[in-house]
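# Show me how the following folds:
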Amino acid sequence: MALGAVWAALVVLLGAAMCFSAWSLSCARGATVGARGVAPSARARAATERWGRAPSELAVAADGLAPNALRAREAASWAEYARTPPADSPLNRAIRPVLDAVAVRREVMLAIANDVMMCTNPKTCWWDGGNILASFIEVNRAANITNYLIIALDDAVGAACRAARAPYVRIDLAVPDAQKGSRGANMISTLKYELLADVLLMGYAVLVVDLDLAFLRNPFAHLVRDADLEGSSDGFTRGWAGGQLASVSDRSMGWGGGGLYSQLFTINVGCVFVQPSPRTVALMRRVAAALRAKPAWDQQVFNEILLSPGYAERPTHGVSLRVMDHLLWANSKTFFKSERARFFPGATASAPMPVMVHMNYHPDKHKRMVCVIDRYLHGKPDACDAFPGGSEKGT
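This is a model prediction of the structure:
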């Protein structure tokens, strides 16, 4: 019995020594985040208090979170993009009072427009004629959308908004040198990201939209708000819009020749709801920086950054994503083609009303926009029936 007691005591002492050694080693390496069993650093605690969560996507290298120097540099660059702009910047002074006036529960719809959207010059009006700006204002009024703001890039748009009693603010925004010479619509779209970052930093949630959307219902009543970002999809089926798995087969690998990969259509930057957070600010500034660096289609750049997971030296950005229901937030291929039987059931049958239809797939944008308005808002059930599903007759 005495010998057994001695052995038991030795085991207890040895275990205590090992625990003390492990604790000492942890202390020698420095305190890191609480998930590692040690109190978080003061810097991590301050970040958590400021933003409501530990900003792992902005991995502060000084806290020992980055596994290598390259990833630390990348993470630091994300942190830089989340910086707060000067409170007295010209943009803040111009836009903040208008946002305060039109926003509802600090949520606002933003659209950027120049006179091209009025089709004042047929040479630049590439969608076969029609005043898209006027139709956009009309449908917003019909859908009782009051918390929207048009960013007028020239005096002509400002005058048109005043005449229509539409909320607007006149701002000059410079197209990045790298994007000059591209299509007019693309150049305008590149301007939204830096602007979005500043508005998000003011504490507003933003539904940023193109003007070739026909809103049939108030979109703010149909947002889920469970993610940093809710975006409409260019997908035209449930699988393409919401995501699906596909498979590959390599017979040369025999038993191990199969594999799965994910498929997800791009988010359309012409209808995206963004919540204010350091993650979304960093995302918008990251996109803006990429567009300043070289010529590119902004929607492609946006999706490459948003949809790419953390990998190798690329850090995770932490932006959570919800894809909008493609039957409620419908693109024109969904409405006119892939779900035509649903939306075109015949003149006497009732058809579901989407929240909006975005004329992104068809070049005759305004004509199709007008037909959607006539059908749902002006009581003409067959207004869109003559339009083909595709852009060619017979499709």
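
# from here on, contacts and neighbour counts on C-alpha atoms
OK.

# what's the spacing between the nearest residue to M202 once chain neighbours are set aside and C271?
Leaving aside its sequence neighbours, M202 sits nearest to R96 (C-alpha to C-alpha, 6 or more residues apart in numbering; 7.9 Å). Distance of R96 to C271, computed by C-alpha to C-alpha, to the nearest Å: 22 Å.

# more neighbours, those two?
Per other C-alpha atoms under 10 Å, whichever of R96 and C271 has more neighbours is C271, with 24 against 13.

# wait, is that one part of a strand?
Yes - counting by DSSP: H, G, I helix; E, B strand; the rest coil, C271 is part of a strand.

# hmm, back to that, point me to the helix or strand that includes the residue nearest to M202.
If you go by DSSP states H and E, R96 is part of helix 90-102.

# Tell me the first helix or strand C-terminal of that helix.
Proceeding C-terminally, helix 90-102 gives way to strand 107-113 as the next helix or strand, assigned by DSSP H and E.

# Skip ahead from that next one and say which helix or strand is next.
helix 132-142.

# what packs against that next one?
In terms of contacts (3 or more C-alpha pairs under 8 Å, 6 or more residues apart in numbering; DSSP states H and E), helix 132-142 is packed against strand 213-215, helix 365-377.

# and this one, so I can compare the two:
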Amino acid sequence: MMTGRRQGVFMRNDGQLLCRSQIAVAIAVGTLLGYVFAFLFPHGPIQGLGITKANFLVGISCSRNAVPQSYISMSELTHEKLRLAEQGKVHAEKQVVPVLGHEQHKAGPFEFGTVIADEESVNPRLAKILAKVAVRKELIVVLANSKVKDMLEVWFNSIKKVGIPNYLVVALDDETANFCKSKDVPVYKGDPDESIDTIARTGGNRAVSGLKFFILREFLQLGYSVLLSDVDIVYLQNPFDHLYRDSDVESMSDGHNNMTAYGFNDVFHDPAMGWAPTVDTMRIWVYNSGFFYIRPTIPSIELLDRVAARLSRLPSSWDQTVFNEELFFPSHPGHEGLHASKRTMDLYLFMNSKVLFKTVRKDANLRKLKPVVIHVNFHPDKLQRMKAIVEFYVSGRQDALKPFPDGSDW
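From the prediction side, this is the model:
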């Protein structure tokens, strides 16, 4: 009796285990087939067979135990979500195509998101000049007055040497305009403006530098991408061959290595917090407001407007500080951040003078590299160093950079 009873129990248990294992296998198979059918037949019934995935799953049973109804419901729910999501995607594409005139809308490409130019209402005279000078709606732009005439000459001579055709000097005074014309350099001088003319004549380097955010707006409104350049830059290659054009702003960095130029995690330590003494912080060295590529997009124009407005309210502010704050600070209480995309340029191709004089000139391998541009932004003896850079990279004088200290004498 006991033996038979035990055997009966064992048999019943074995049967239950077998049934459960069959259910598990059925669920696994059903799930797999469900995904296959969802992929092959996204719109419901399996055409030609007259059954649905749910009916197929319900048909799998073990003795009198069918697949749990909760499983069927979840399967149906998943399928319904997939179907609705697919419908939503198609609906969204139908909305996007008539507006953009493209099959797909992808963030970043050059042709998307740019402003529609209105030459007549913006600046017809500038529009005619840009139509002649620009190549594929792009050009280098520099602001200059008579105080930097010698550096300006090194600047445009290096551009001519490389063979860059699309560049323009925005002359801030008549003397500079006449000088450029005498050297066969494309030049534009804006209409008289008392506030701009006063800064152009009497302002220092920072004041003049801040003018670019007022002046560049018209270039972007006319639909042109601008590679904004300070005058203390030497060109060694064509920069337009090395741009990505996937962001609103693409800028040179003041960083001196990969970490500082491209960003790094800096851990702040506060022992008073006991159990949690450290906090991770994200740091990046500022973008250089003297060399950046800016596309004619709404966020780009908003950036110019924000910086220009702040500089007009606080003329003593440094334009580079304001430029970076507006570009990087996120939205927070009391402030709506700028929704502009940005890219950091390669620090060894678009090189600042700290990288050159502290690192590159002392490294045998790095000395072999040929940068695209070198910006003498960290040193006050700009003209002398610019000429030395030309001697080193263009004329091949290997000792041309040796006489200069890493930094400045003051």
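
# Aligned to S262 of structure 1, what sits in structure 2?
S262 of structure 1 maps onto M282 in structure 2, with residues paired by TM-score structural alignment.

# all strands for structure 1, in order.
Along structure 1, counting by DSSP state E, strands occupy 107-113, 148-152, 168-170, 205-209, 213-215, 229-233, 244-249, 258-263, 267-274, 321-323, 329-331, 356-358.

# what's the first one aligned against in structure 2?
Right, the one you point to is strand 107-113 of structure 1. Counting by TM-score structural alignment, strand 107-113 of structure 1 pairs with residues 138-144 of structure 2.

# and the matching stretch, how far out from the chain's middle?
Chain-centre distance of stretch 138-144 of structure 2: 21 Å, with C-alpha atoms, centre = their mean, to the nearest Å.

# ok, the residue nearest to the spatial centre of structure 2 to C19 of structure 2 distance?
In structure 2, the residue lying closest to the centroid (C-alpha atoms, centre = their mean) is K342, at 2.7 Å. From K342 of structure 2 across to C19 of structure 2, the span is 60 Å (C-alpha to C-alpha).

# for structure 1, which helix is longest?
Scanning structure 1 for the helix with the most residues, using DSSP state H, yields helix 2-29.

# could you say what helices and strands it packs with?
Of the remaining helices and strands, none touches helix 2-29 of structure 1 by 3+ C-alpha pairs under 8 Å, 6+ apart.

# starting at the chain centroid, how far to that helix?
Distance of helix 2-29 of structure 1 from its chain centroid, counting by C-alpha atoms, centre = their mean, is 54 Å.

# Please apply the same query to stretch 365-384 of structure 1.
With C-alpha atoms, centre = their mean as the basis, stretch 365-384 of structure 1 stands 28 Å off its chain's centre.

# what does it correspond to over in structure 2?
Matched against structure 2 by TM-score structural alignment, stretch 365-384 of structure 1 falls on residues 382-401.

# Start and end of the matching stretch, how far apart?
13 Å.

# what's the answer for stretch 175-184 of structure 1, then?
By C-alpha to C-alpha, the extent of stretch 175-184 of structure 1 from end to end equals 10 Å.

# so what does the helix ranked longest in structure 2 touch, helix or strand wise?
Ranked by residue count, the top helix of structure 2 under DSSP H comes out as helix 2-40. Applying 3+ C-alpha pairs under 8 Å, 6+ apart, we find helix 2-40 of structure 2 packed against helix 53-58, strand 61-62, helix 69-100.

# again, only using 10 Å
Here helix 2-40 of structure 2 touches helix 53-58, strand 61-62, strand 65-66, helix 69-100, going by 3 or more C-alpha pairs under 10 Å, 6 or more residues apart in numbering; DSSP states H and E.

# Can I get the ones you listed in JSON lines including mean neighbour count?
Formatted as JSON lines, the helices and strands packed on helix 2-40 of structure 2 follow (neighbours: other C-alpha atoms under 10 Å):
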{"stretch": "helix 53-58", "mean neighbour count": "17"}
{"stretch": "strand 61-62", "mean neighbour count": "16"}
{"stretch": "strand 65-66", "mean neighbour count": "12"}
{"stretch": "helix 69-100", "mean neighbour count": "13"}
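
# Can you add distance to Q384 of structure 2 and give those back as JSON lines?
Compiled in JSON lines, those are given as follows (distance: least, C-alpha to C-alpha, whole Å):
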{"stretch": "helix 53-58", "distance to Q384 of structure 2": "78"}
{"stretch": "strand 61-62", "distance to Q384 of structure 2": "88"}
{"stretch": "strand 65-66", "distance to Q384 of structure 2": "88"}
{"stretch": "helix 69-100", "distance to Q384 of structure 2": "50"}
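
# that older thread, got the contact list for the residue nearest to the centre of structure 2?
245-251, 287, 293-294, 327-328 (C-alpha atoms under 10 Å, 6 or more residues apart in numbering).

# which residue in structure 1 lines up with H269 of structure 2?
Checking with TM-score structural alignment, H269 of structure 2 has S249 as its match.
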